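Trainee: Provided below for reference: sequence and predicted model.
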Amino acid sequence: MSEELHDVRLVVNGTTHHTQVPARRLLSDALRHDLALTGTHVGCEHGVCGACTVLVDGKPMRSCLIFAVSAIDTEITTVEGLTEPDGSLGPVQQAFAECHGLQCGFCTPGFLTTITAGLAENPCPTHDEARDMIAGNLCRCTGYQNIVKAVERAAVLIEERTS
């Protein structure tokens, strides 16, 4: 017996997608497998590591904890949606590159989306606030120092682009 499929409309990175998913399909799986947006990584599948973080209506959410059917009528932003309209790196992505905020890159998409939301809420964080901003995301490679520097650099880049 095959599982019943549900029609869902997902607005991801400003584009509306129509797909059919089983009721228990996770948003992370729908993004990766149904929409071919593979920038969202799945690490622990328990909402602990943060690699699968996407923005849902501007708020960072663990996509491995959300069913795709519950994301209908929301605006979802993945790491692919953080670029500038011309395709160049967004400020958080640019800061990560400049500050060497990544090594293996597996956790990077979750950090980028988390930091994007964090800077939208607090555009000029102190060093401690920058550390707190990324506290829910795990990285095995970097030791976090360059990621914190990237948060601080991204804040400067955002300020420069908006002034």
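Mentor: Yep, that arrived. What you are looking at is a predicted structure, and each value in this text was computed from that prediction instead of being measured.
Trainee: going forward, measure contacts and count neighbours with C-alpha atoms only.
Mentor: OK.
Trainee: and Val56, what does it touch?
Mentor: For Val56, the contact set (C-alpha atoms under 8 Å, 6 or more residues apart in numbering) comprises 71, 74-77.
Trainee: if you set the cut-off to 6 Å instead, what comes out?
Mentor: The contact partners of Val56, by C-alpha atoms under 6 Å, 6 or more residues apart in numbering, come to 75-76.
Trainee: So which residues of this structure form helices?
Mentor: Secondary structure of the chain (DSSP state H): helices at 27-29, 91-98, 108-121, 127-133, 145-162.
Trainee: would you turn those helices into TSV with mean neighbour count?
Mentor: Output for the helices of the chain, formatted as TSV (neighbours: other C-alpha atoms under 10 Å):
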stretch	mean neighbour count
helix 27-29	25
helix 91-98	21
helix 108-121	24
helix 127-133	16
helix 145-162	19
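Trainee: got the ones you listed as CSV, with distance to Glu84 columns?
Mentor: Conversion of those to CSV gives the following (distance: least, C-alpha to C-alpha, whole Å):
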stretch, distance to Glu84
helix 27-29, 23
helix 91-98, 8
helix 108-121, 13
helix 127-133, 23
helix 145-162, 11
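Trainee: Looking at those helices, spot the one closest to Cys49.
Mentor: helix 108-121 (8.7 Å; C-alpha to C-alpha).
Trainee: And for that closest one, what's in contact with it?
Mentor: Contact with helix 108-121 is made by 50-54, 60, 79, as judged by C-alpha under 6 Å, 6+ apart.
Trainee: Next, the contact list for Gly58, please.
Mentor: Counted by C-alpha under 6 Å, 6+ apart, Gly58 has zero contacts.
Trainee: Please report how far it lies from Glu4.
Mentor: Relative to Glu4, Gly58 is positioned 31 Å away (C-alpha to C-alpha, to the nearest Å).
Trainee: One more to weigh against that first structure:
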Amino acid sequence: MDARFAAESQVTVTTTVNGELRTFTAPAHRTLLDALRNELGLTGTKSSCTEGECGACTVLLDGKAVNSCLVLAAEMDGHEVVTIESVSRDGVTDLQEALLKEGAVQCGFCIPGQVMSAEYLLSHTPEPTVEEIRSAMSGNLCRCASYNRIVNAILATSKKRVSTGE
């Protein structure tokens, strides 16, 4: 092996994760997904396709829903990341409760990504239509095919939040 490649290039990243300033060192090629899981111990964000096709690894980066498998950890430097751990910090949320009530949680693997995408949608479109929900959630796959139940849970959460002023 060529000596130039023997030592892996490392980057030091300082970022705000779930409201807390964090600094870590990781290989330069490390994805945000892997840094969250390996360097920061936040395993709620799931690794599935690692190609940006399934949405299981969705997090909020500077307030925008992104597939964390497509972002390099080095790109996090100076930015803010919110993961499912932050959303669920105070227990089960109203959205998670609605997902459970609607029977949308079957195997549960996709749920962290579904929740992050739905929270992003609801933060920008408090009263989405079914079509808007389907469009916003189209990047999140559910192998158990709970799509209608997920849509119903998001609608129920929207109605509850609007009626209570949340």
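Mentor: Nice, I can see it. All values reported here derive from a predicted model rather than from experimental measurement.
Trainee: filter the contacts of helix 108-121 of structure 1 to the buried ones?
Mentor: Buried members of the contacts of helix 108-121 of structure 1, scored by 16 or more other C-alpha atoms under 10 Å, are 50-54, 60, 79.
Trainee: Filter those down to just the ones in strands.
Mentor: Among those, the members found in strands (DSSP state E) are 53-54, 60.
Trainee: Chain neighbours aside, what residue packs nearest to the aligned partner of Leu95 of structure 2 in structure 1?
Mentor: Alignment note: Leu95 of structure 2 maps to Val92 in structure 1; criterion TM-score structural alignment. What sits nearest to Val92 of structure 1 in space, not counting adjacent residues and going by C-alpha to C-alpha, 6 or more residues apart in numbering, is Ala154, at 5.0 Å.
Trainee: Go ahead and confirm that neighbour touches Ala95.
Mentor: Yes: at 5.1 Å, Ala154 of structure 1 counts as touching Ala95 under the criterion of C-alpha atoms under 6 Å.
Trainee: hey, what's in contact with both of these two?
Mentor: Between them, Ala154 of structure 1 and Ala95 share no contacting residue under C-alpha under 6 Å, 6+ apart.
Trainee: Thr16 of structure 1 -> structure 2?
Mentor: Using TM-score structural alignment, the partner of Thr16 of structure 1 in structure 2 is Leu21.
Trainee: Can you report how many residues neighbour its match?
Mentor: If you count neighbours by other C-alpha atoms under 10 Å, Leu21 of structure 2 ends up with 12.
Trainee: Next one: it relative to Gly44 of structure 2, how far apart?
Mentor: From Leu21 of structure 2 to Gly44 of structure 2 the distance is 19 Å (C-alpha to C-alpha).
Trainee: What residue in structure 1 is paired with Cys142 of structure 2?
Mentor: In structure 1, Cys142 of structure 2 lands on Cys139 (TM-score structural alignment).
Trainee: Nearest residue to that match in space, please, no chain neighbours.
Mentor: In space, Cys139 of structure 1 is closest to Cys107, 6.0 Å off (C-alpha to C-alpha, 6+ apart).
Trainee: Alignment lookup: that neighbour to structure 2.
Mentor: Match for Cys107 of structure 1 (TM-score structural alignment): Cys110.
Trainee: Look up how far Cys54 of structure 2 lies from that match.
Mentor: 8 Å.
Trainee: circling back to that earlier point, dump the buried ones among the contacts of helix 108-121 of structure 1 to TSV, plus distance to His33 of structure 1.
Mentor: Output for those, formatted as TSV (distance: C-alpha to C-alpha, whole Å):
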residue	distance to His33 of structure 1
Gly50	19
Ala51	16
Cys52	14
Thr53	16
Val54	15
Pro60	21
Val79	16
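Trainee: Now for these: which two are most distant?
Mentor: Greatest spatial distance in these: Gly50 and Val79, 12.8 Å, computed using C-alpha to C-alpha.
Trainee: what sits against the residue lying closest to Asn140 of structure 2 once chain neighbours are set aside?
Mentor: Computed as C-alpha to C-alpha, 6+ apart, the closest residue to Asn140 of structure 2 that is not its neighbour in sequence is Gly55, at 4.3 Å. By C-alpha under 6 Å, 6+ apart, Gly55 of structure 2 lies in contact with 113, 139-140.
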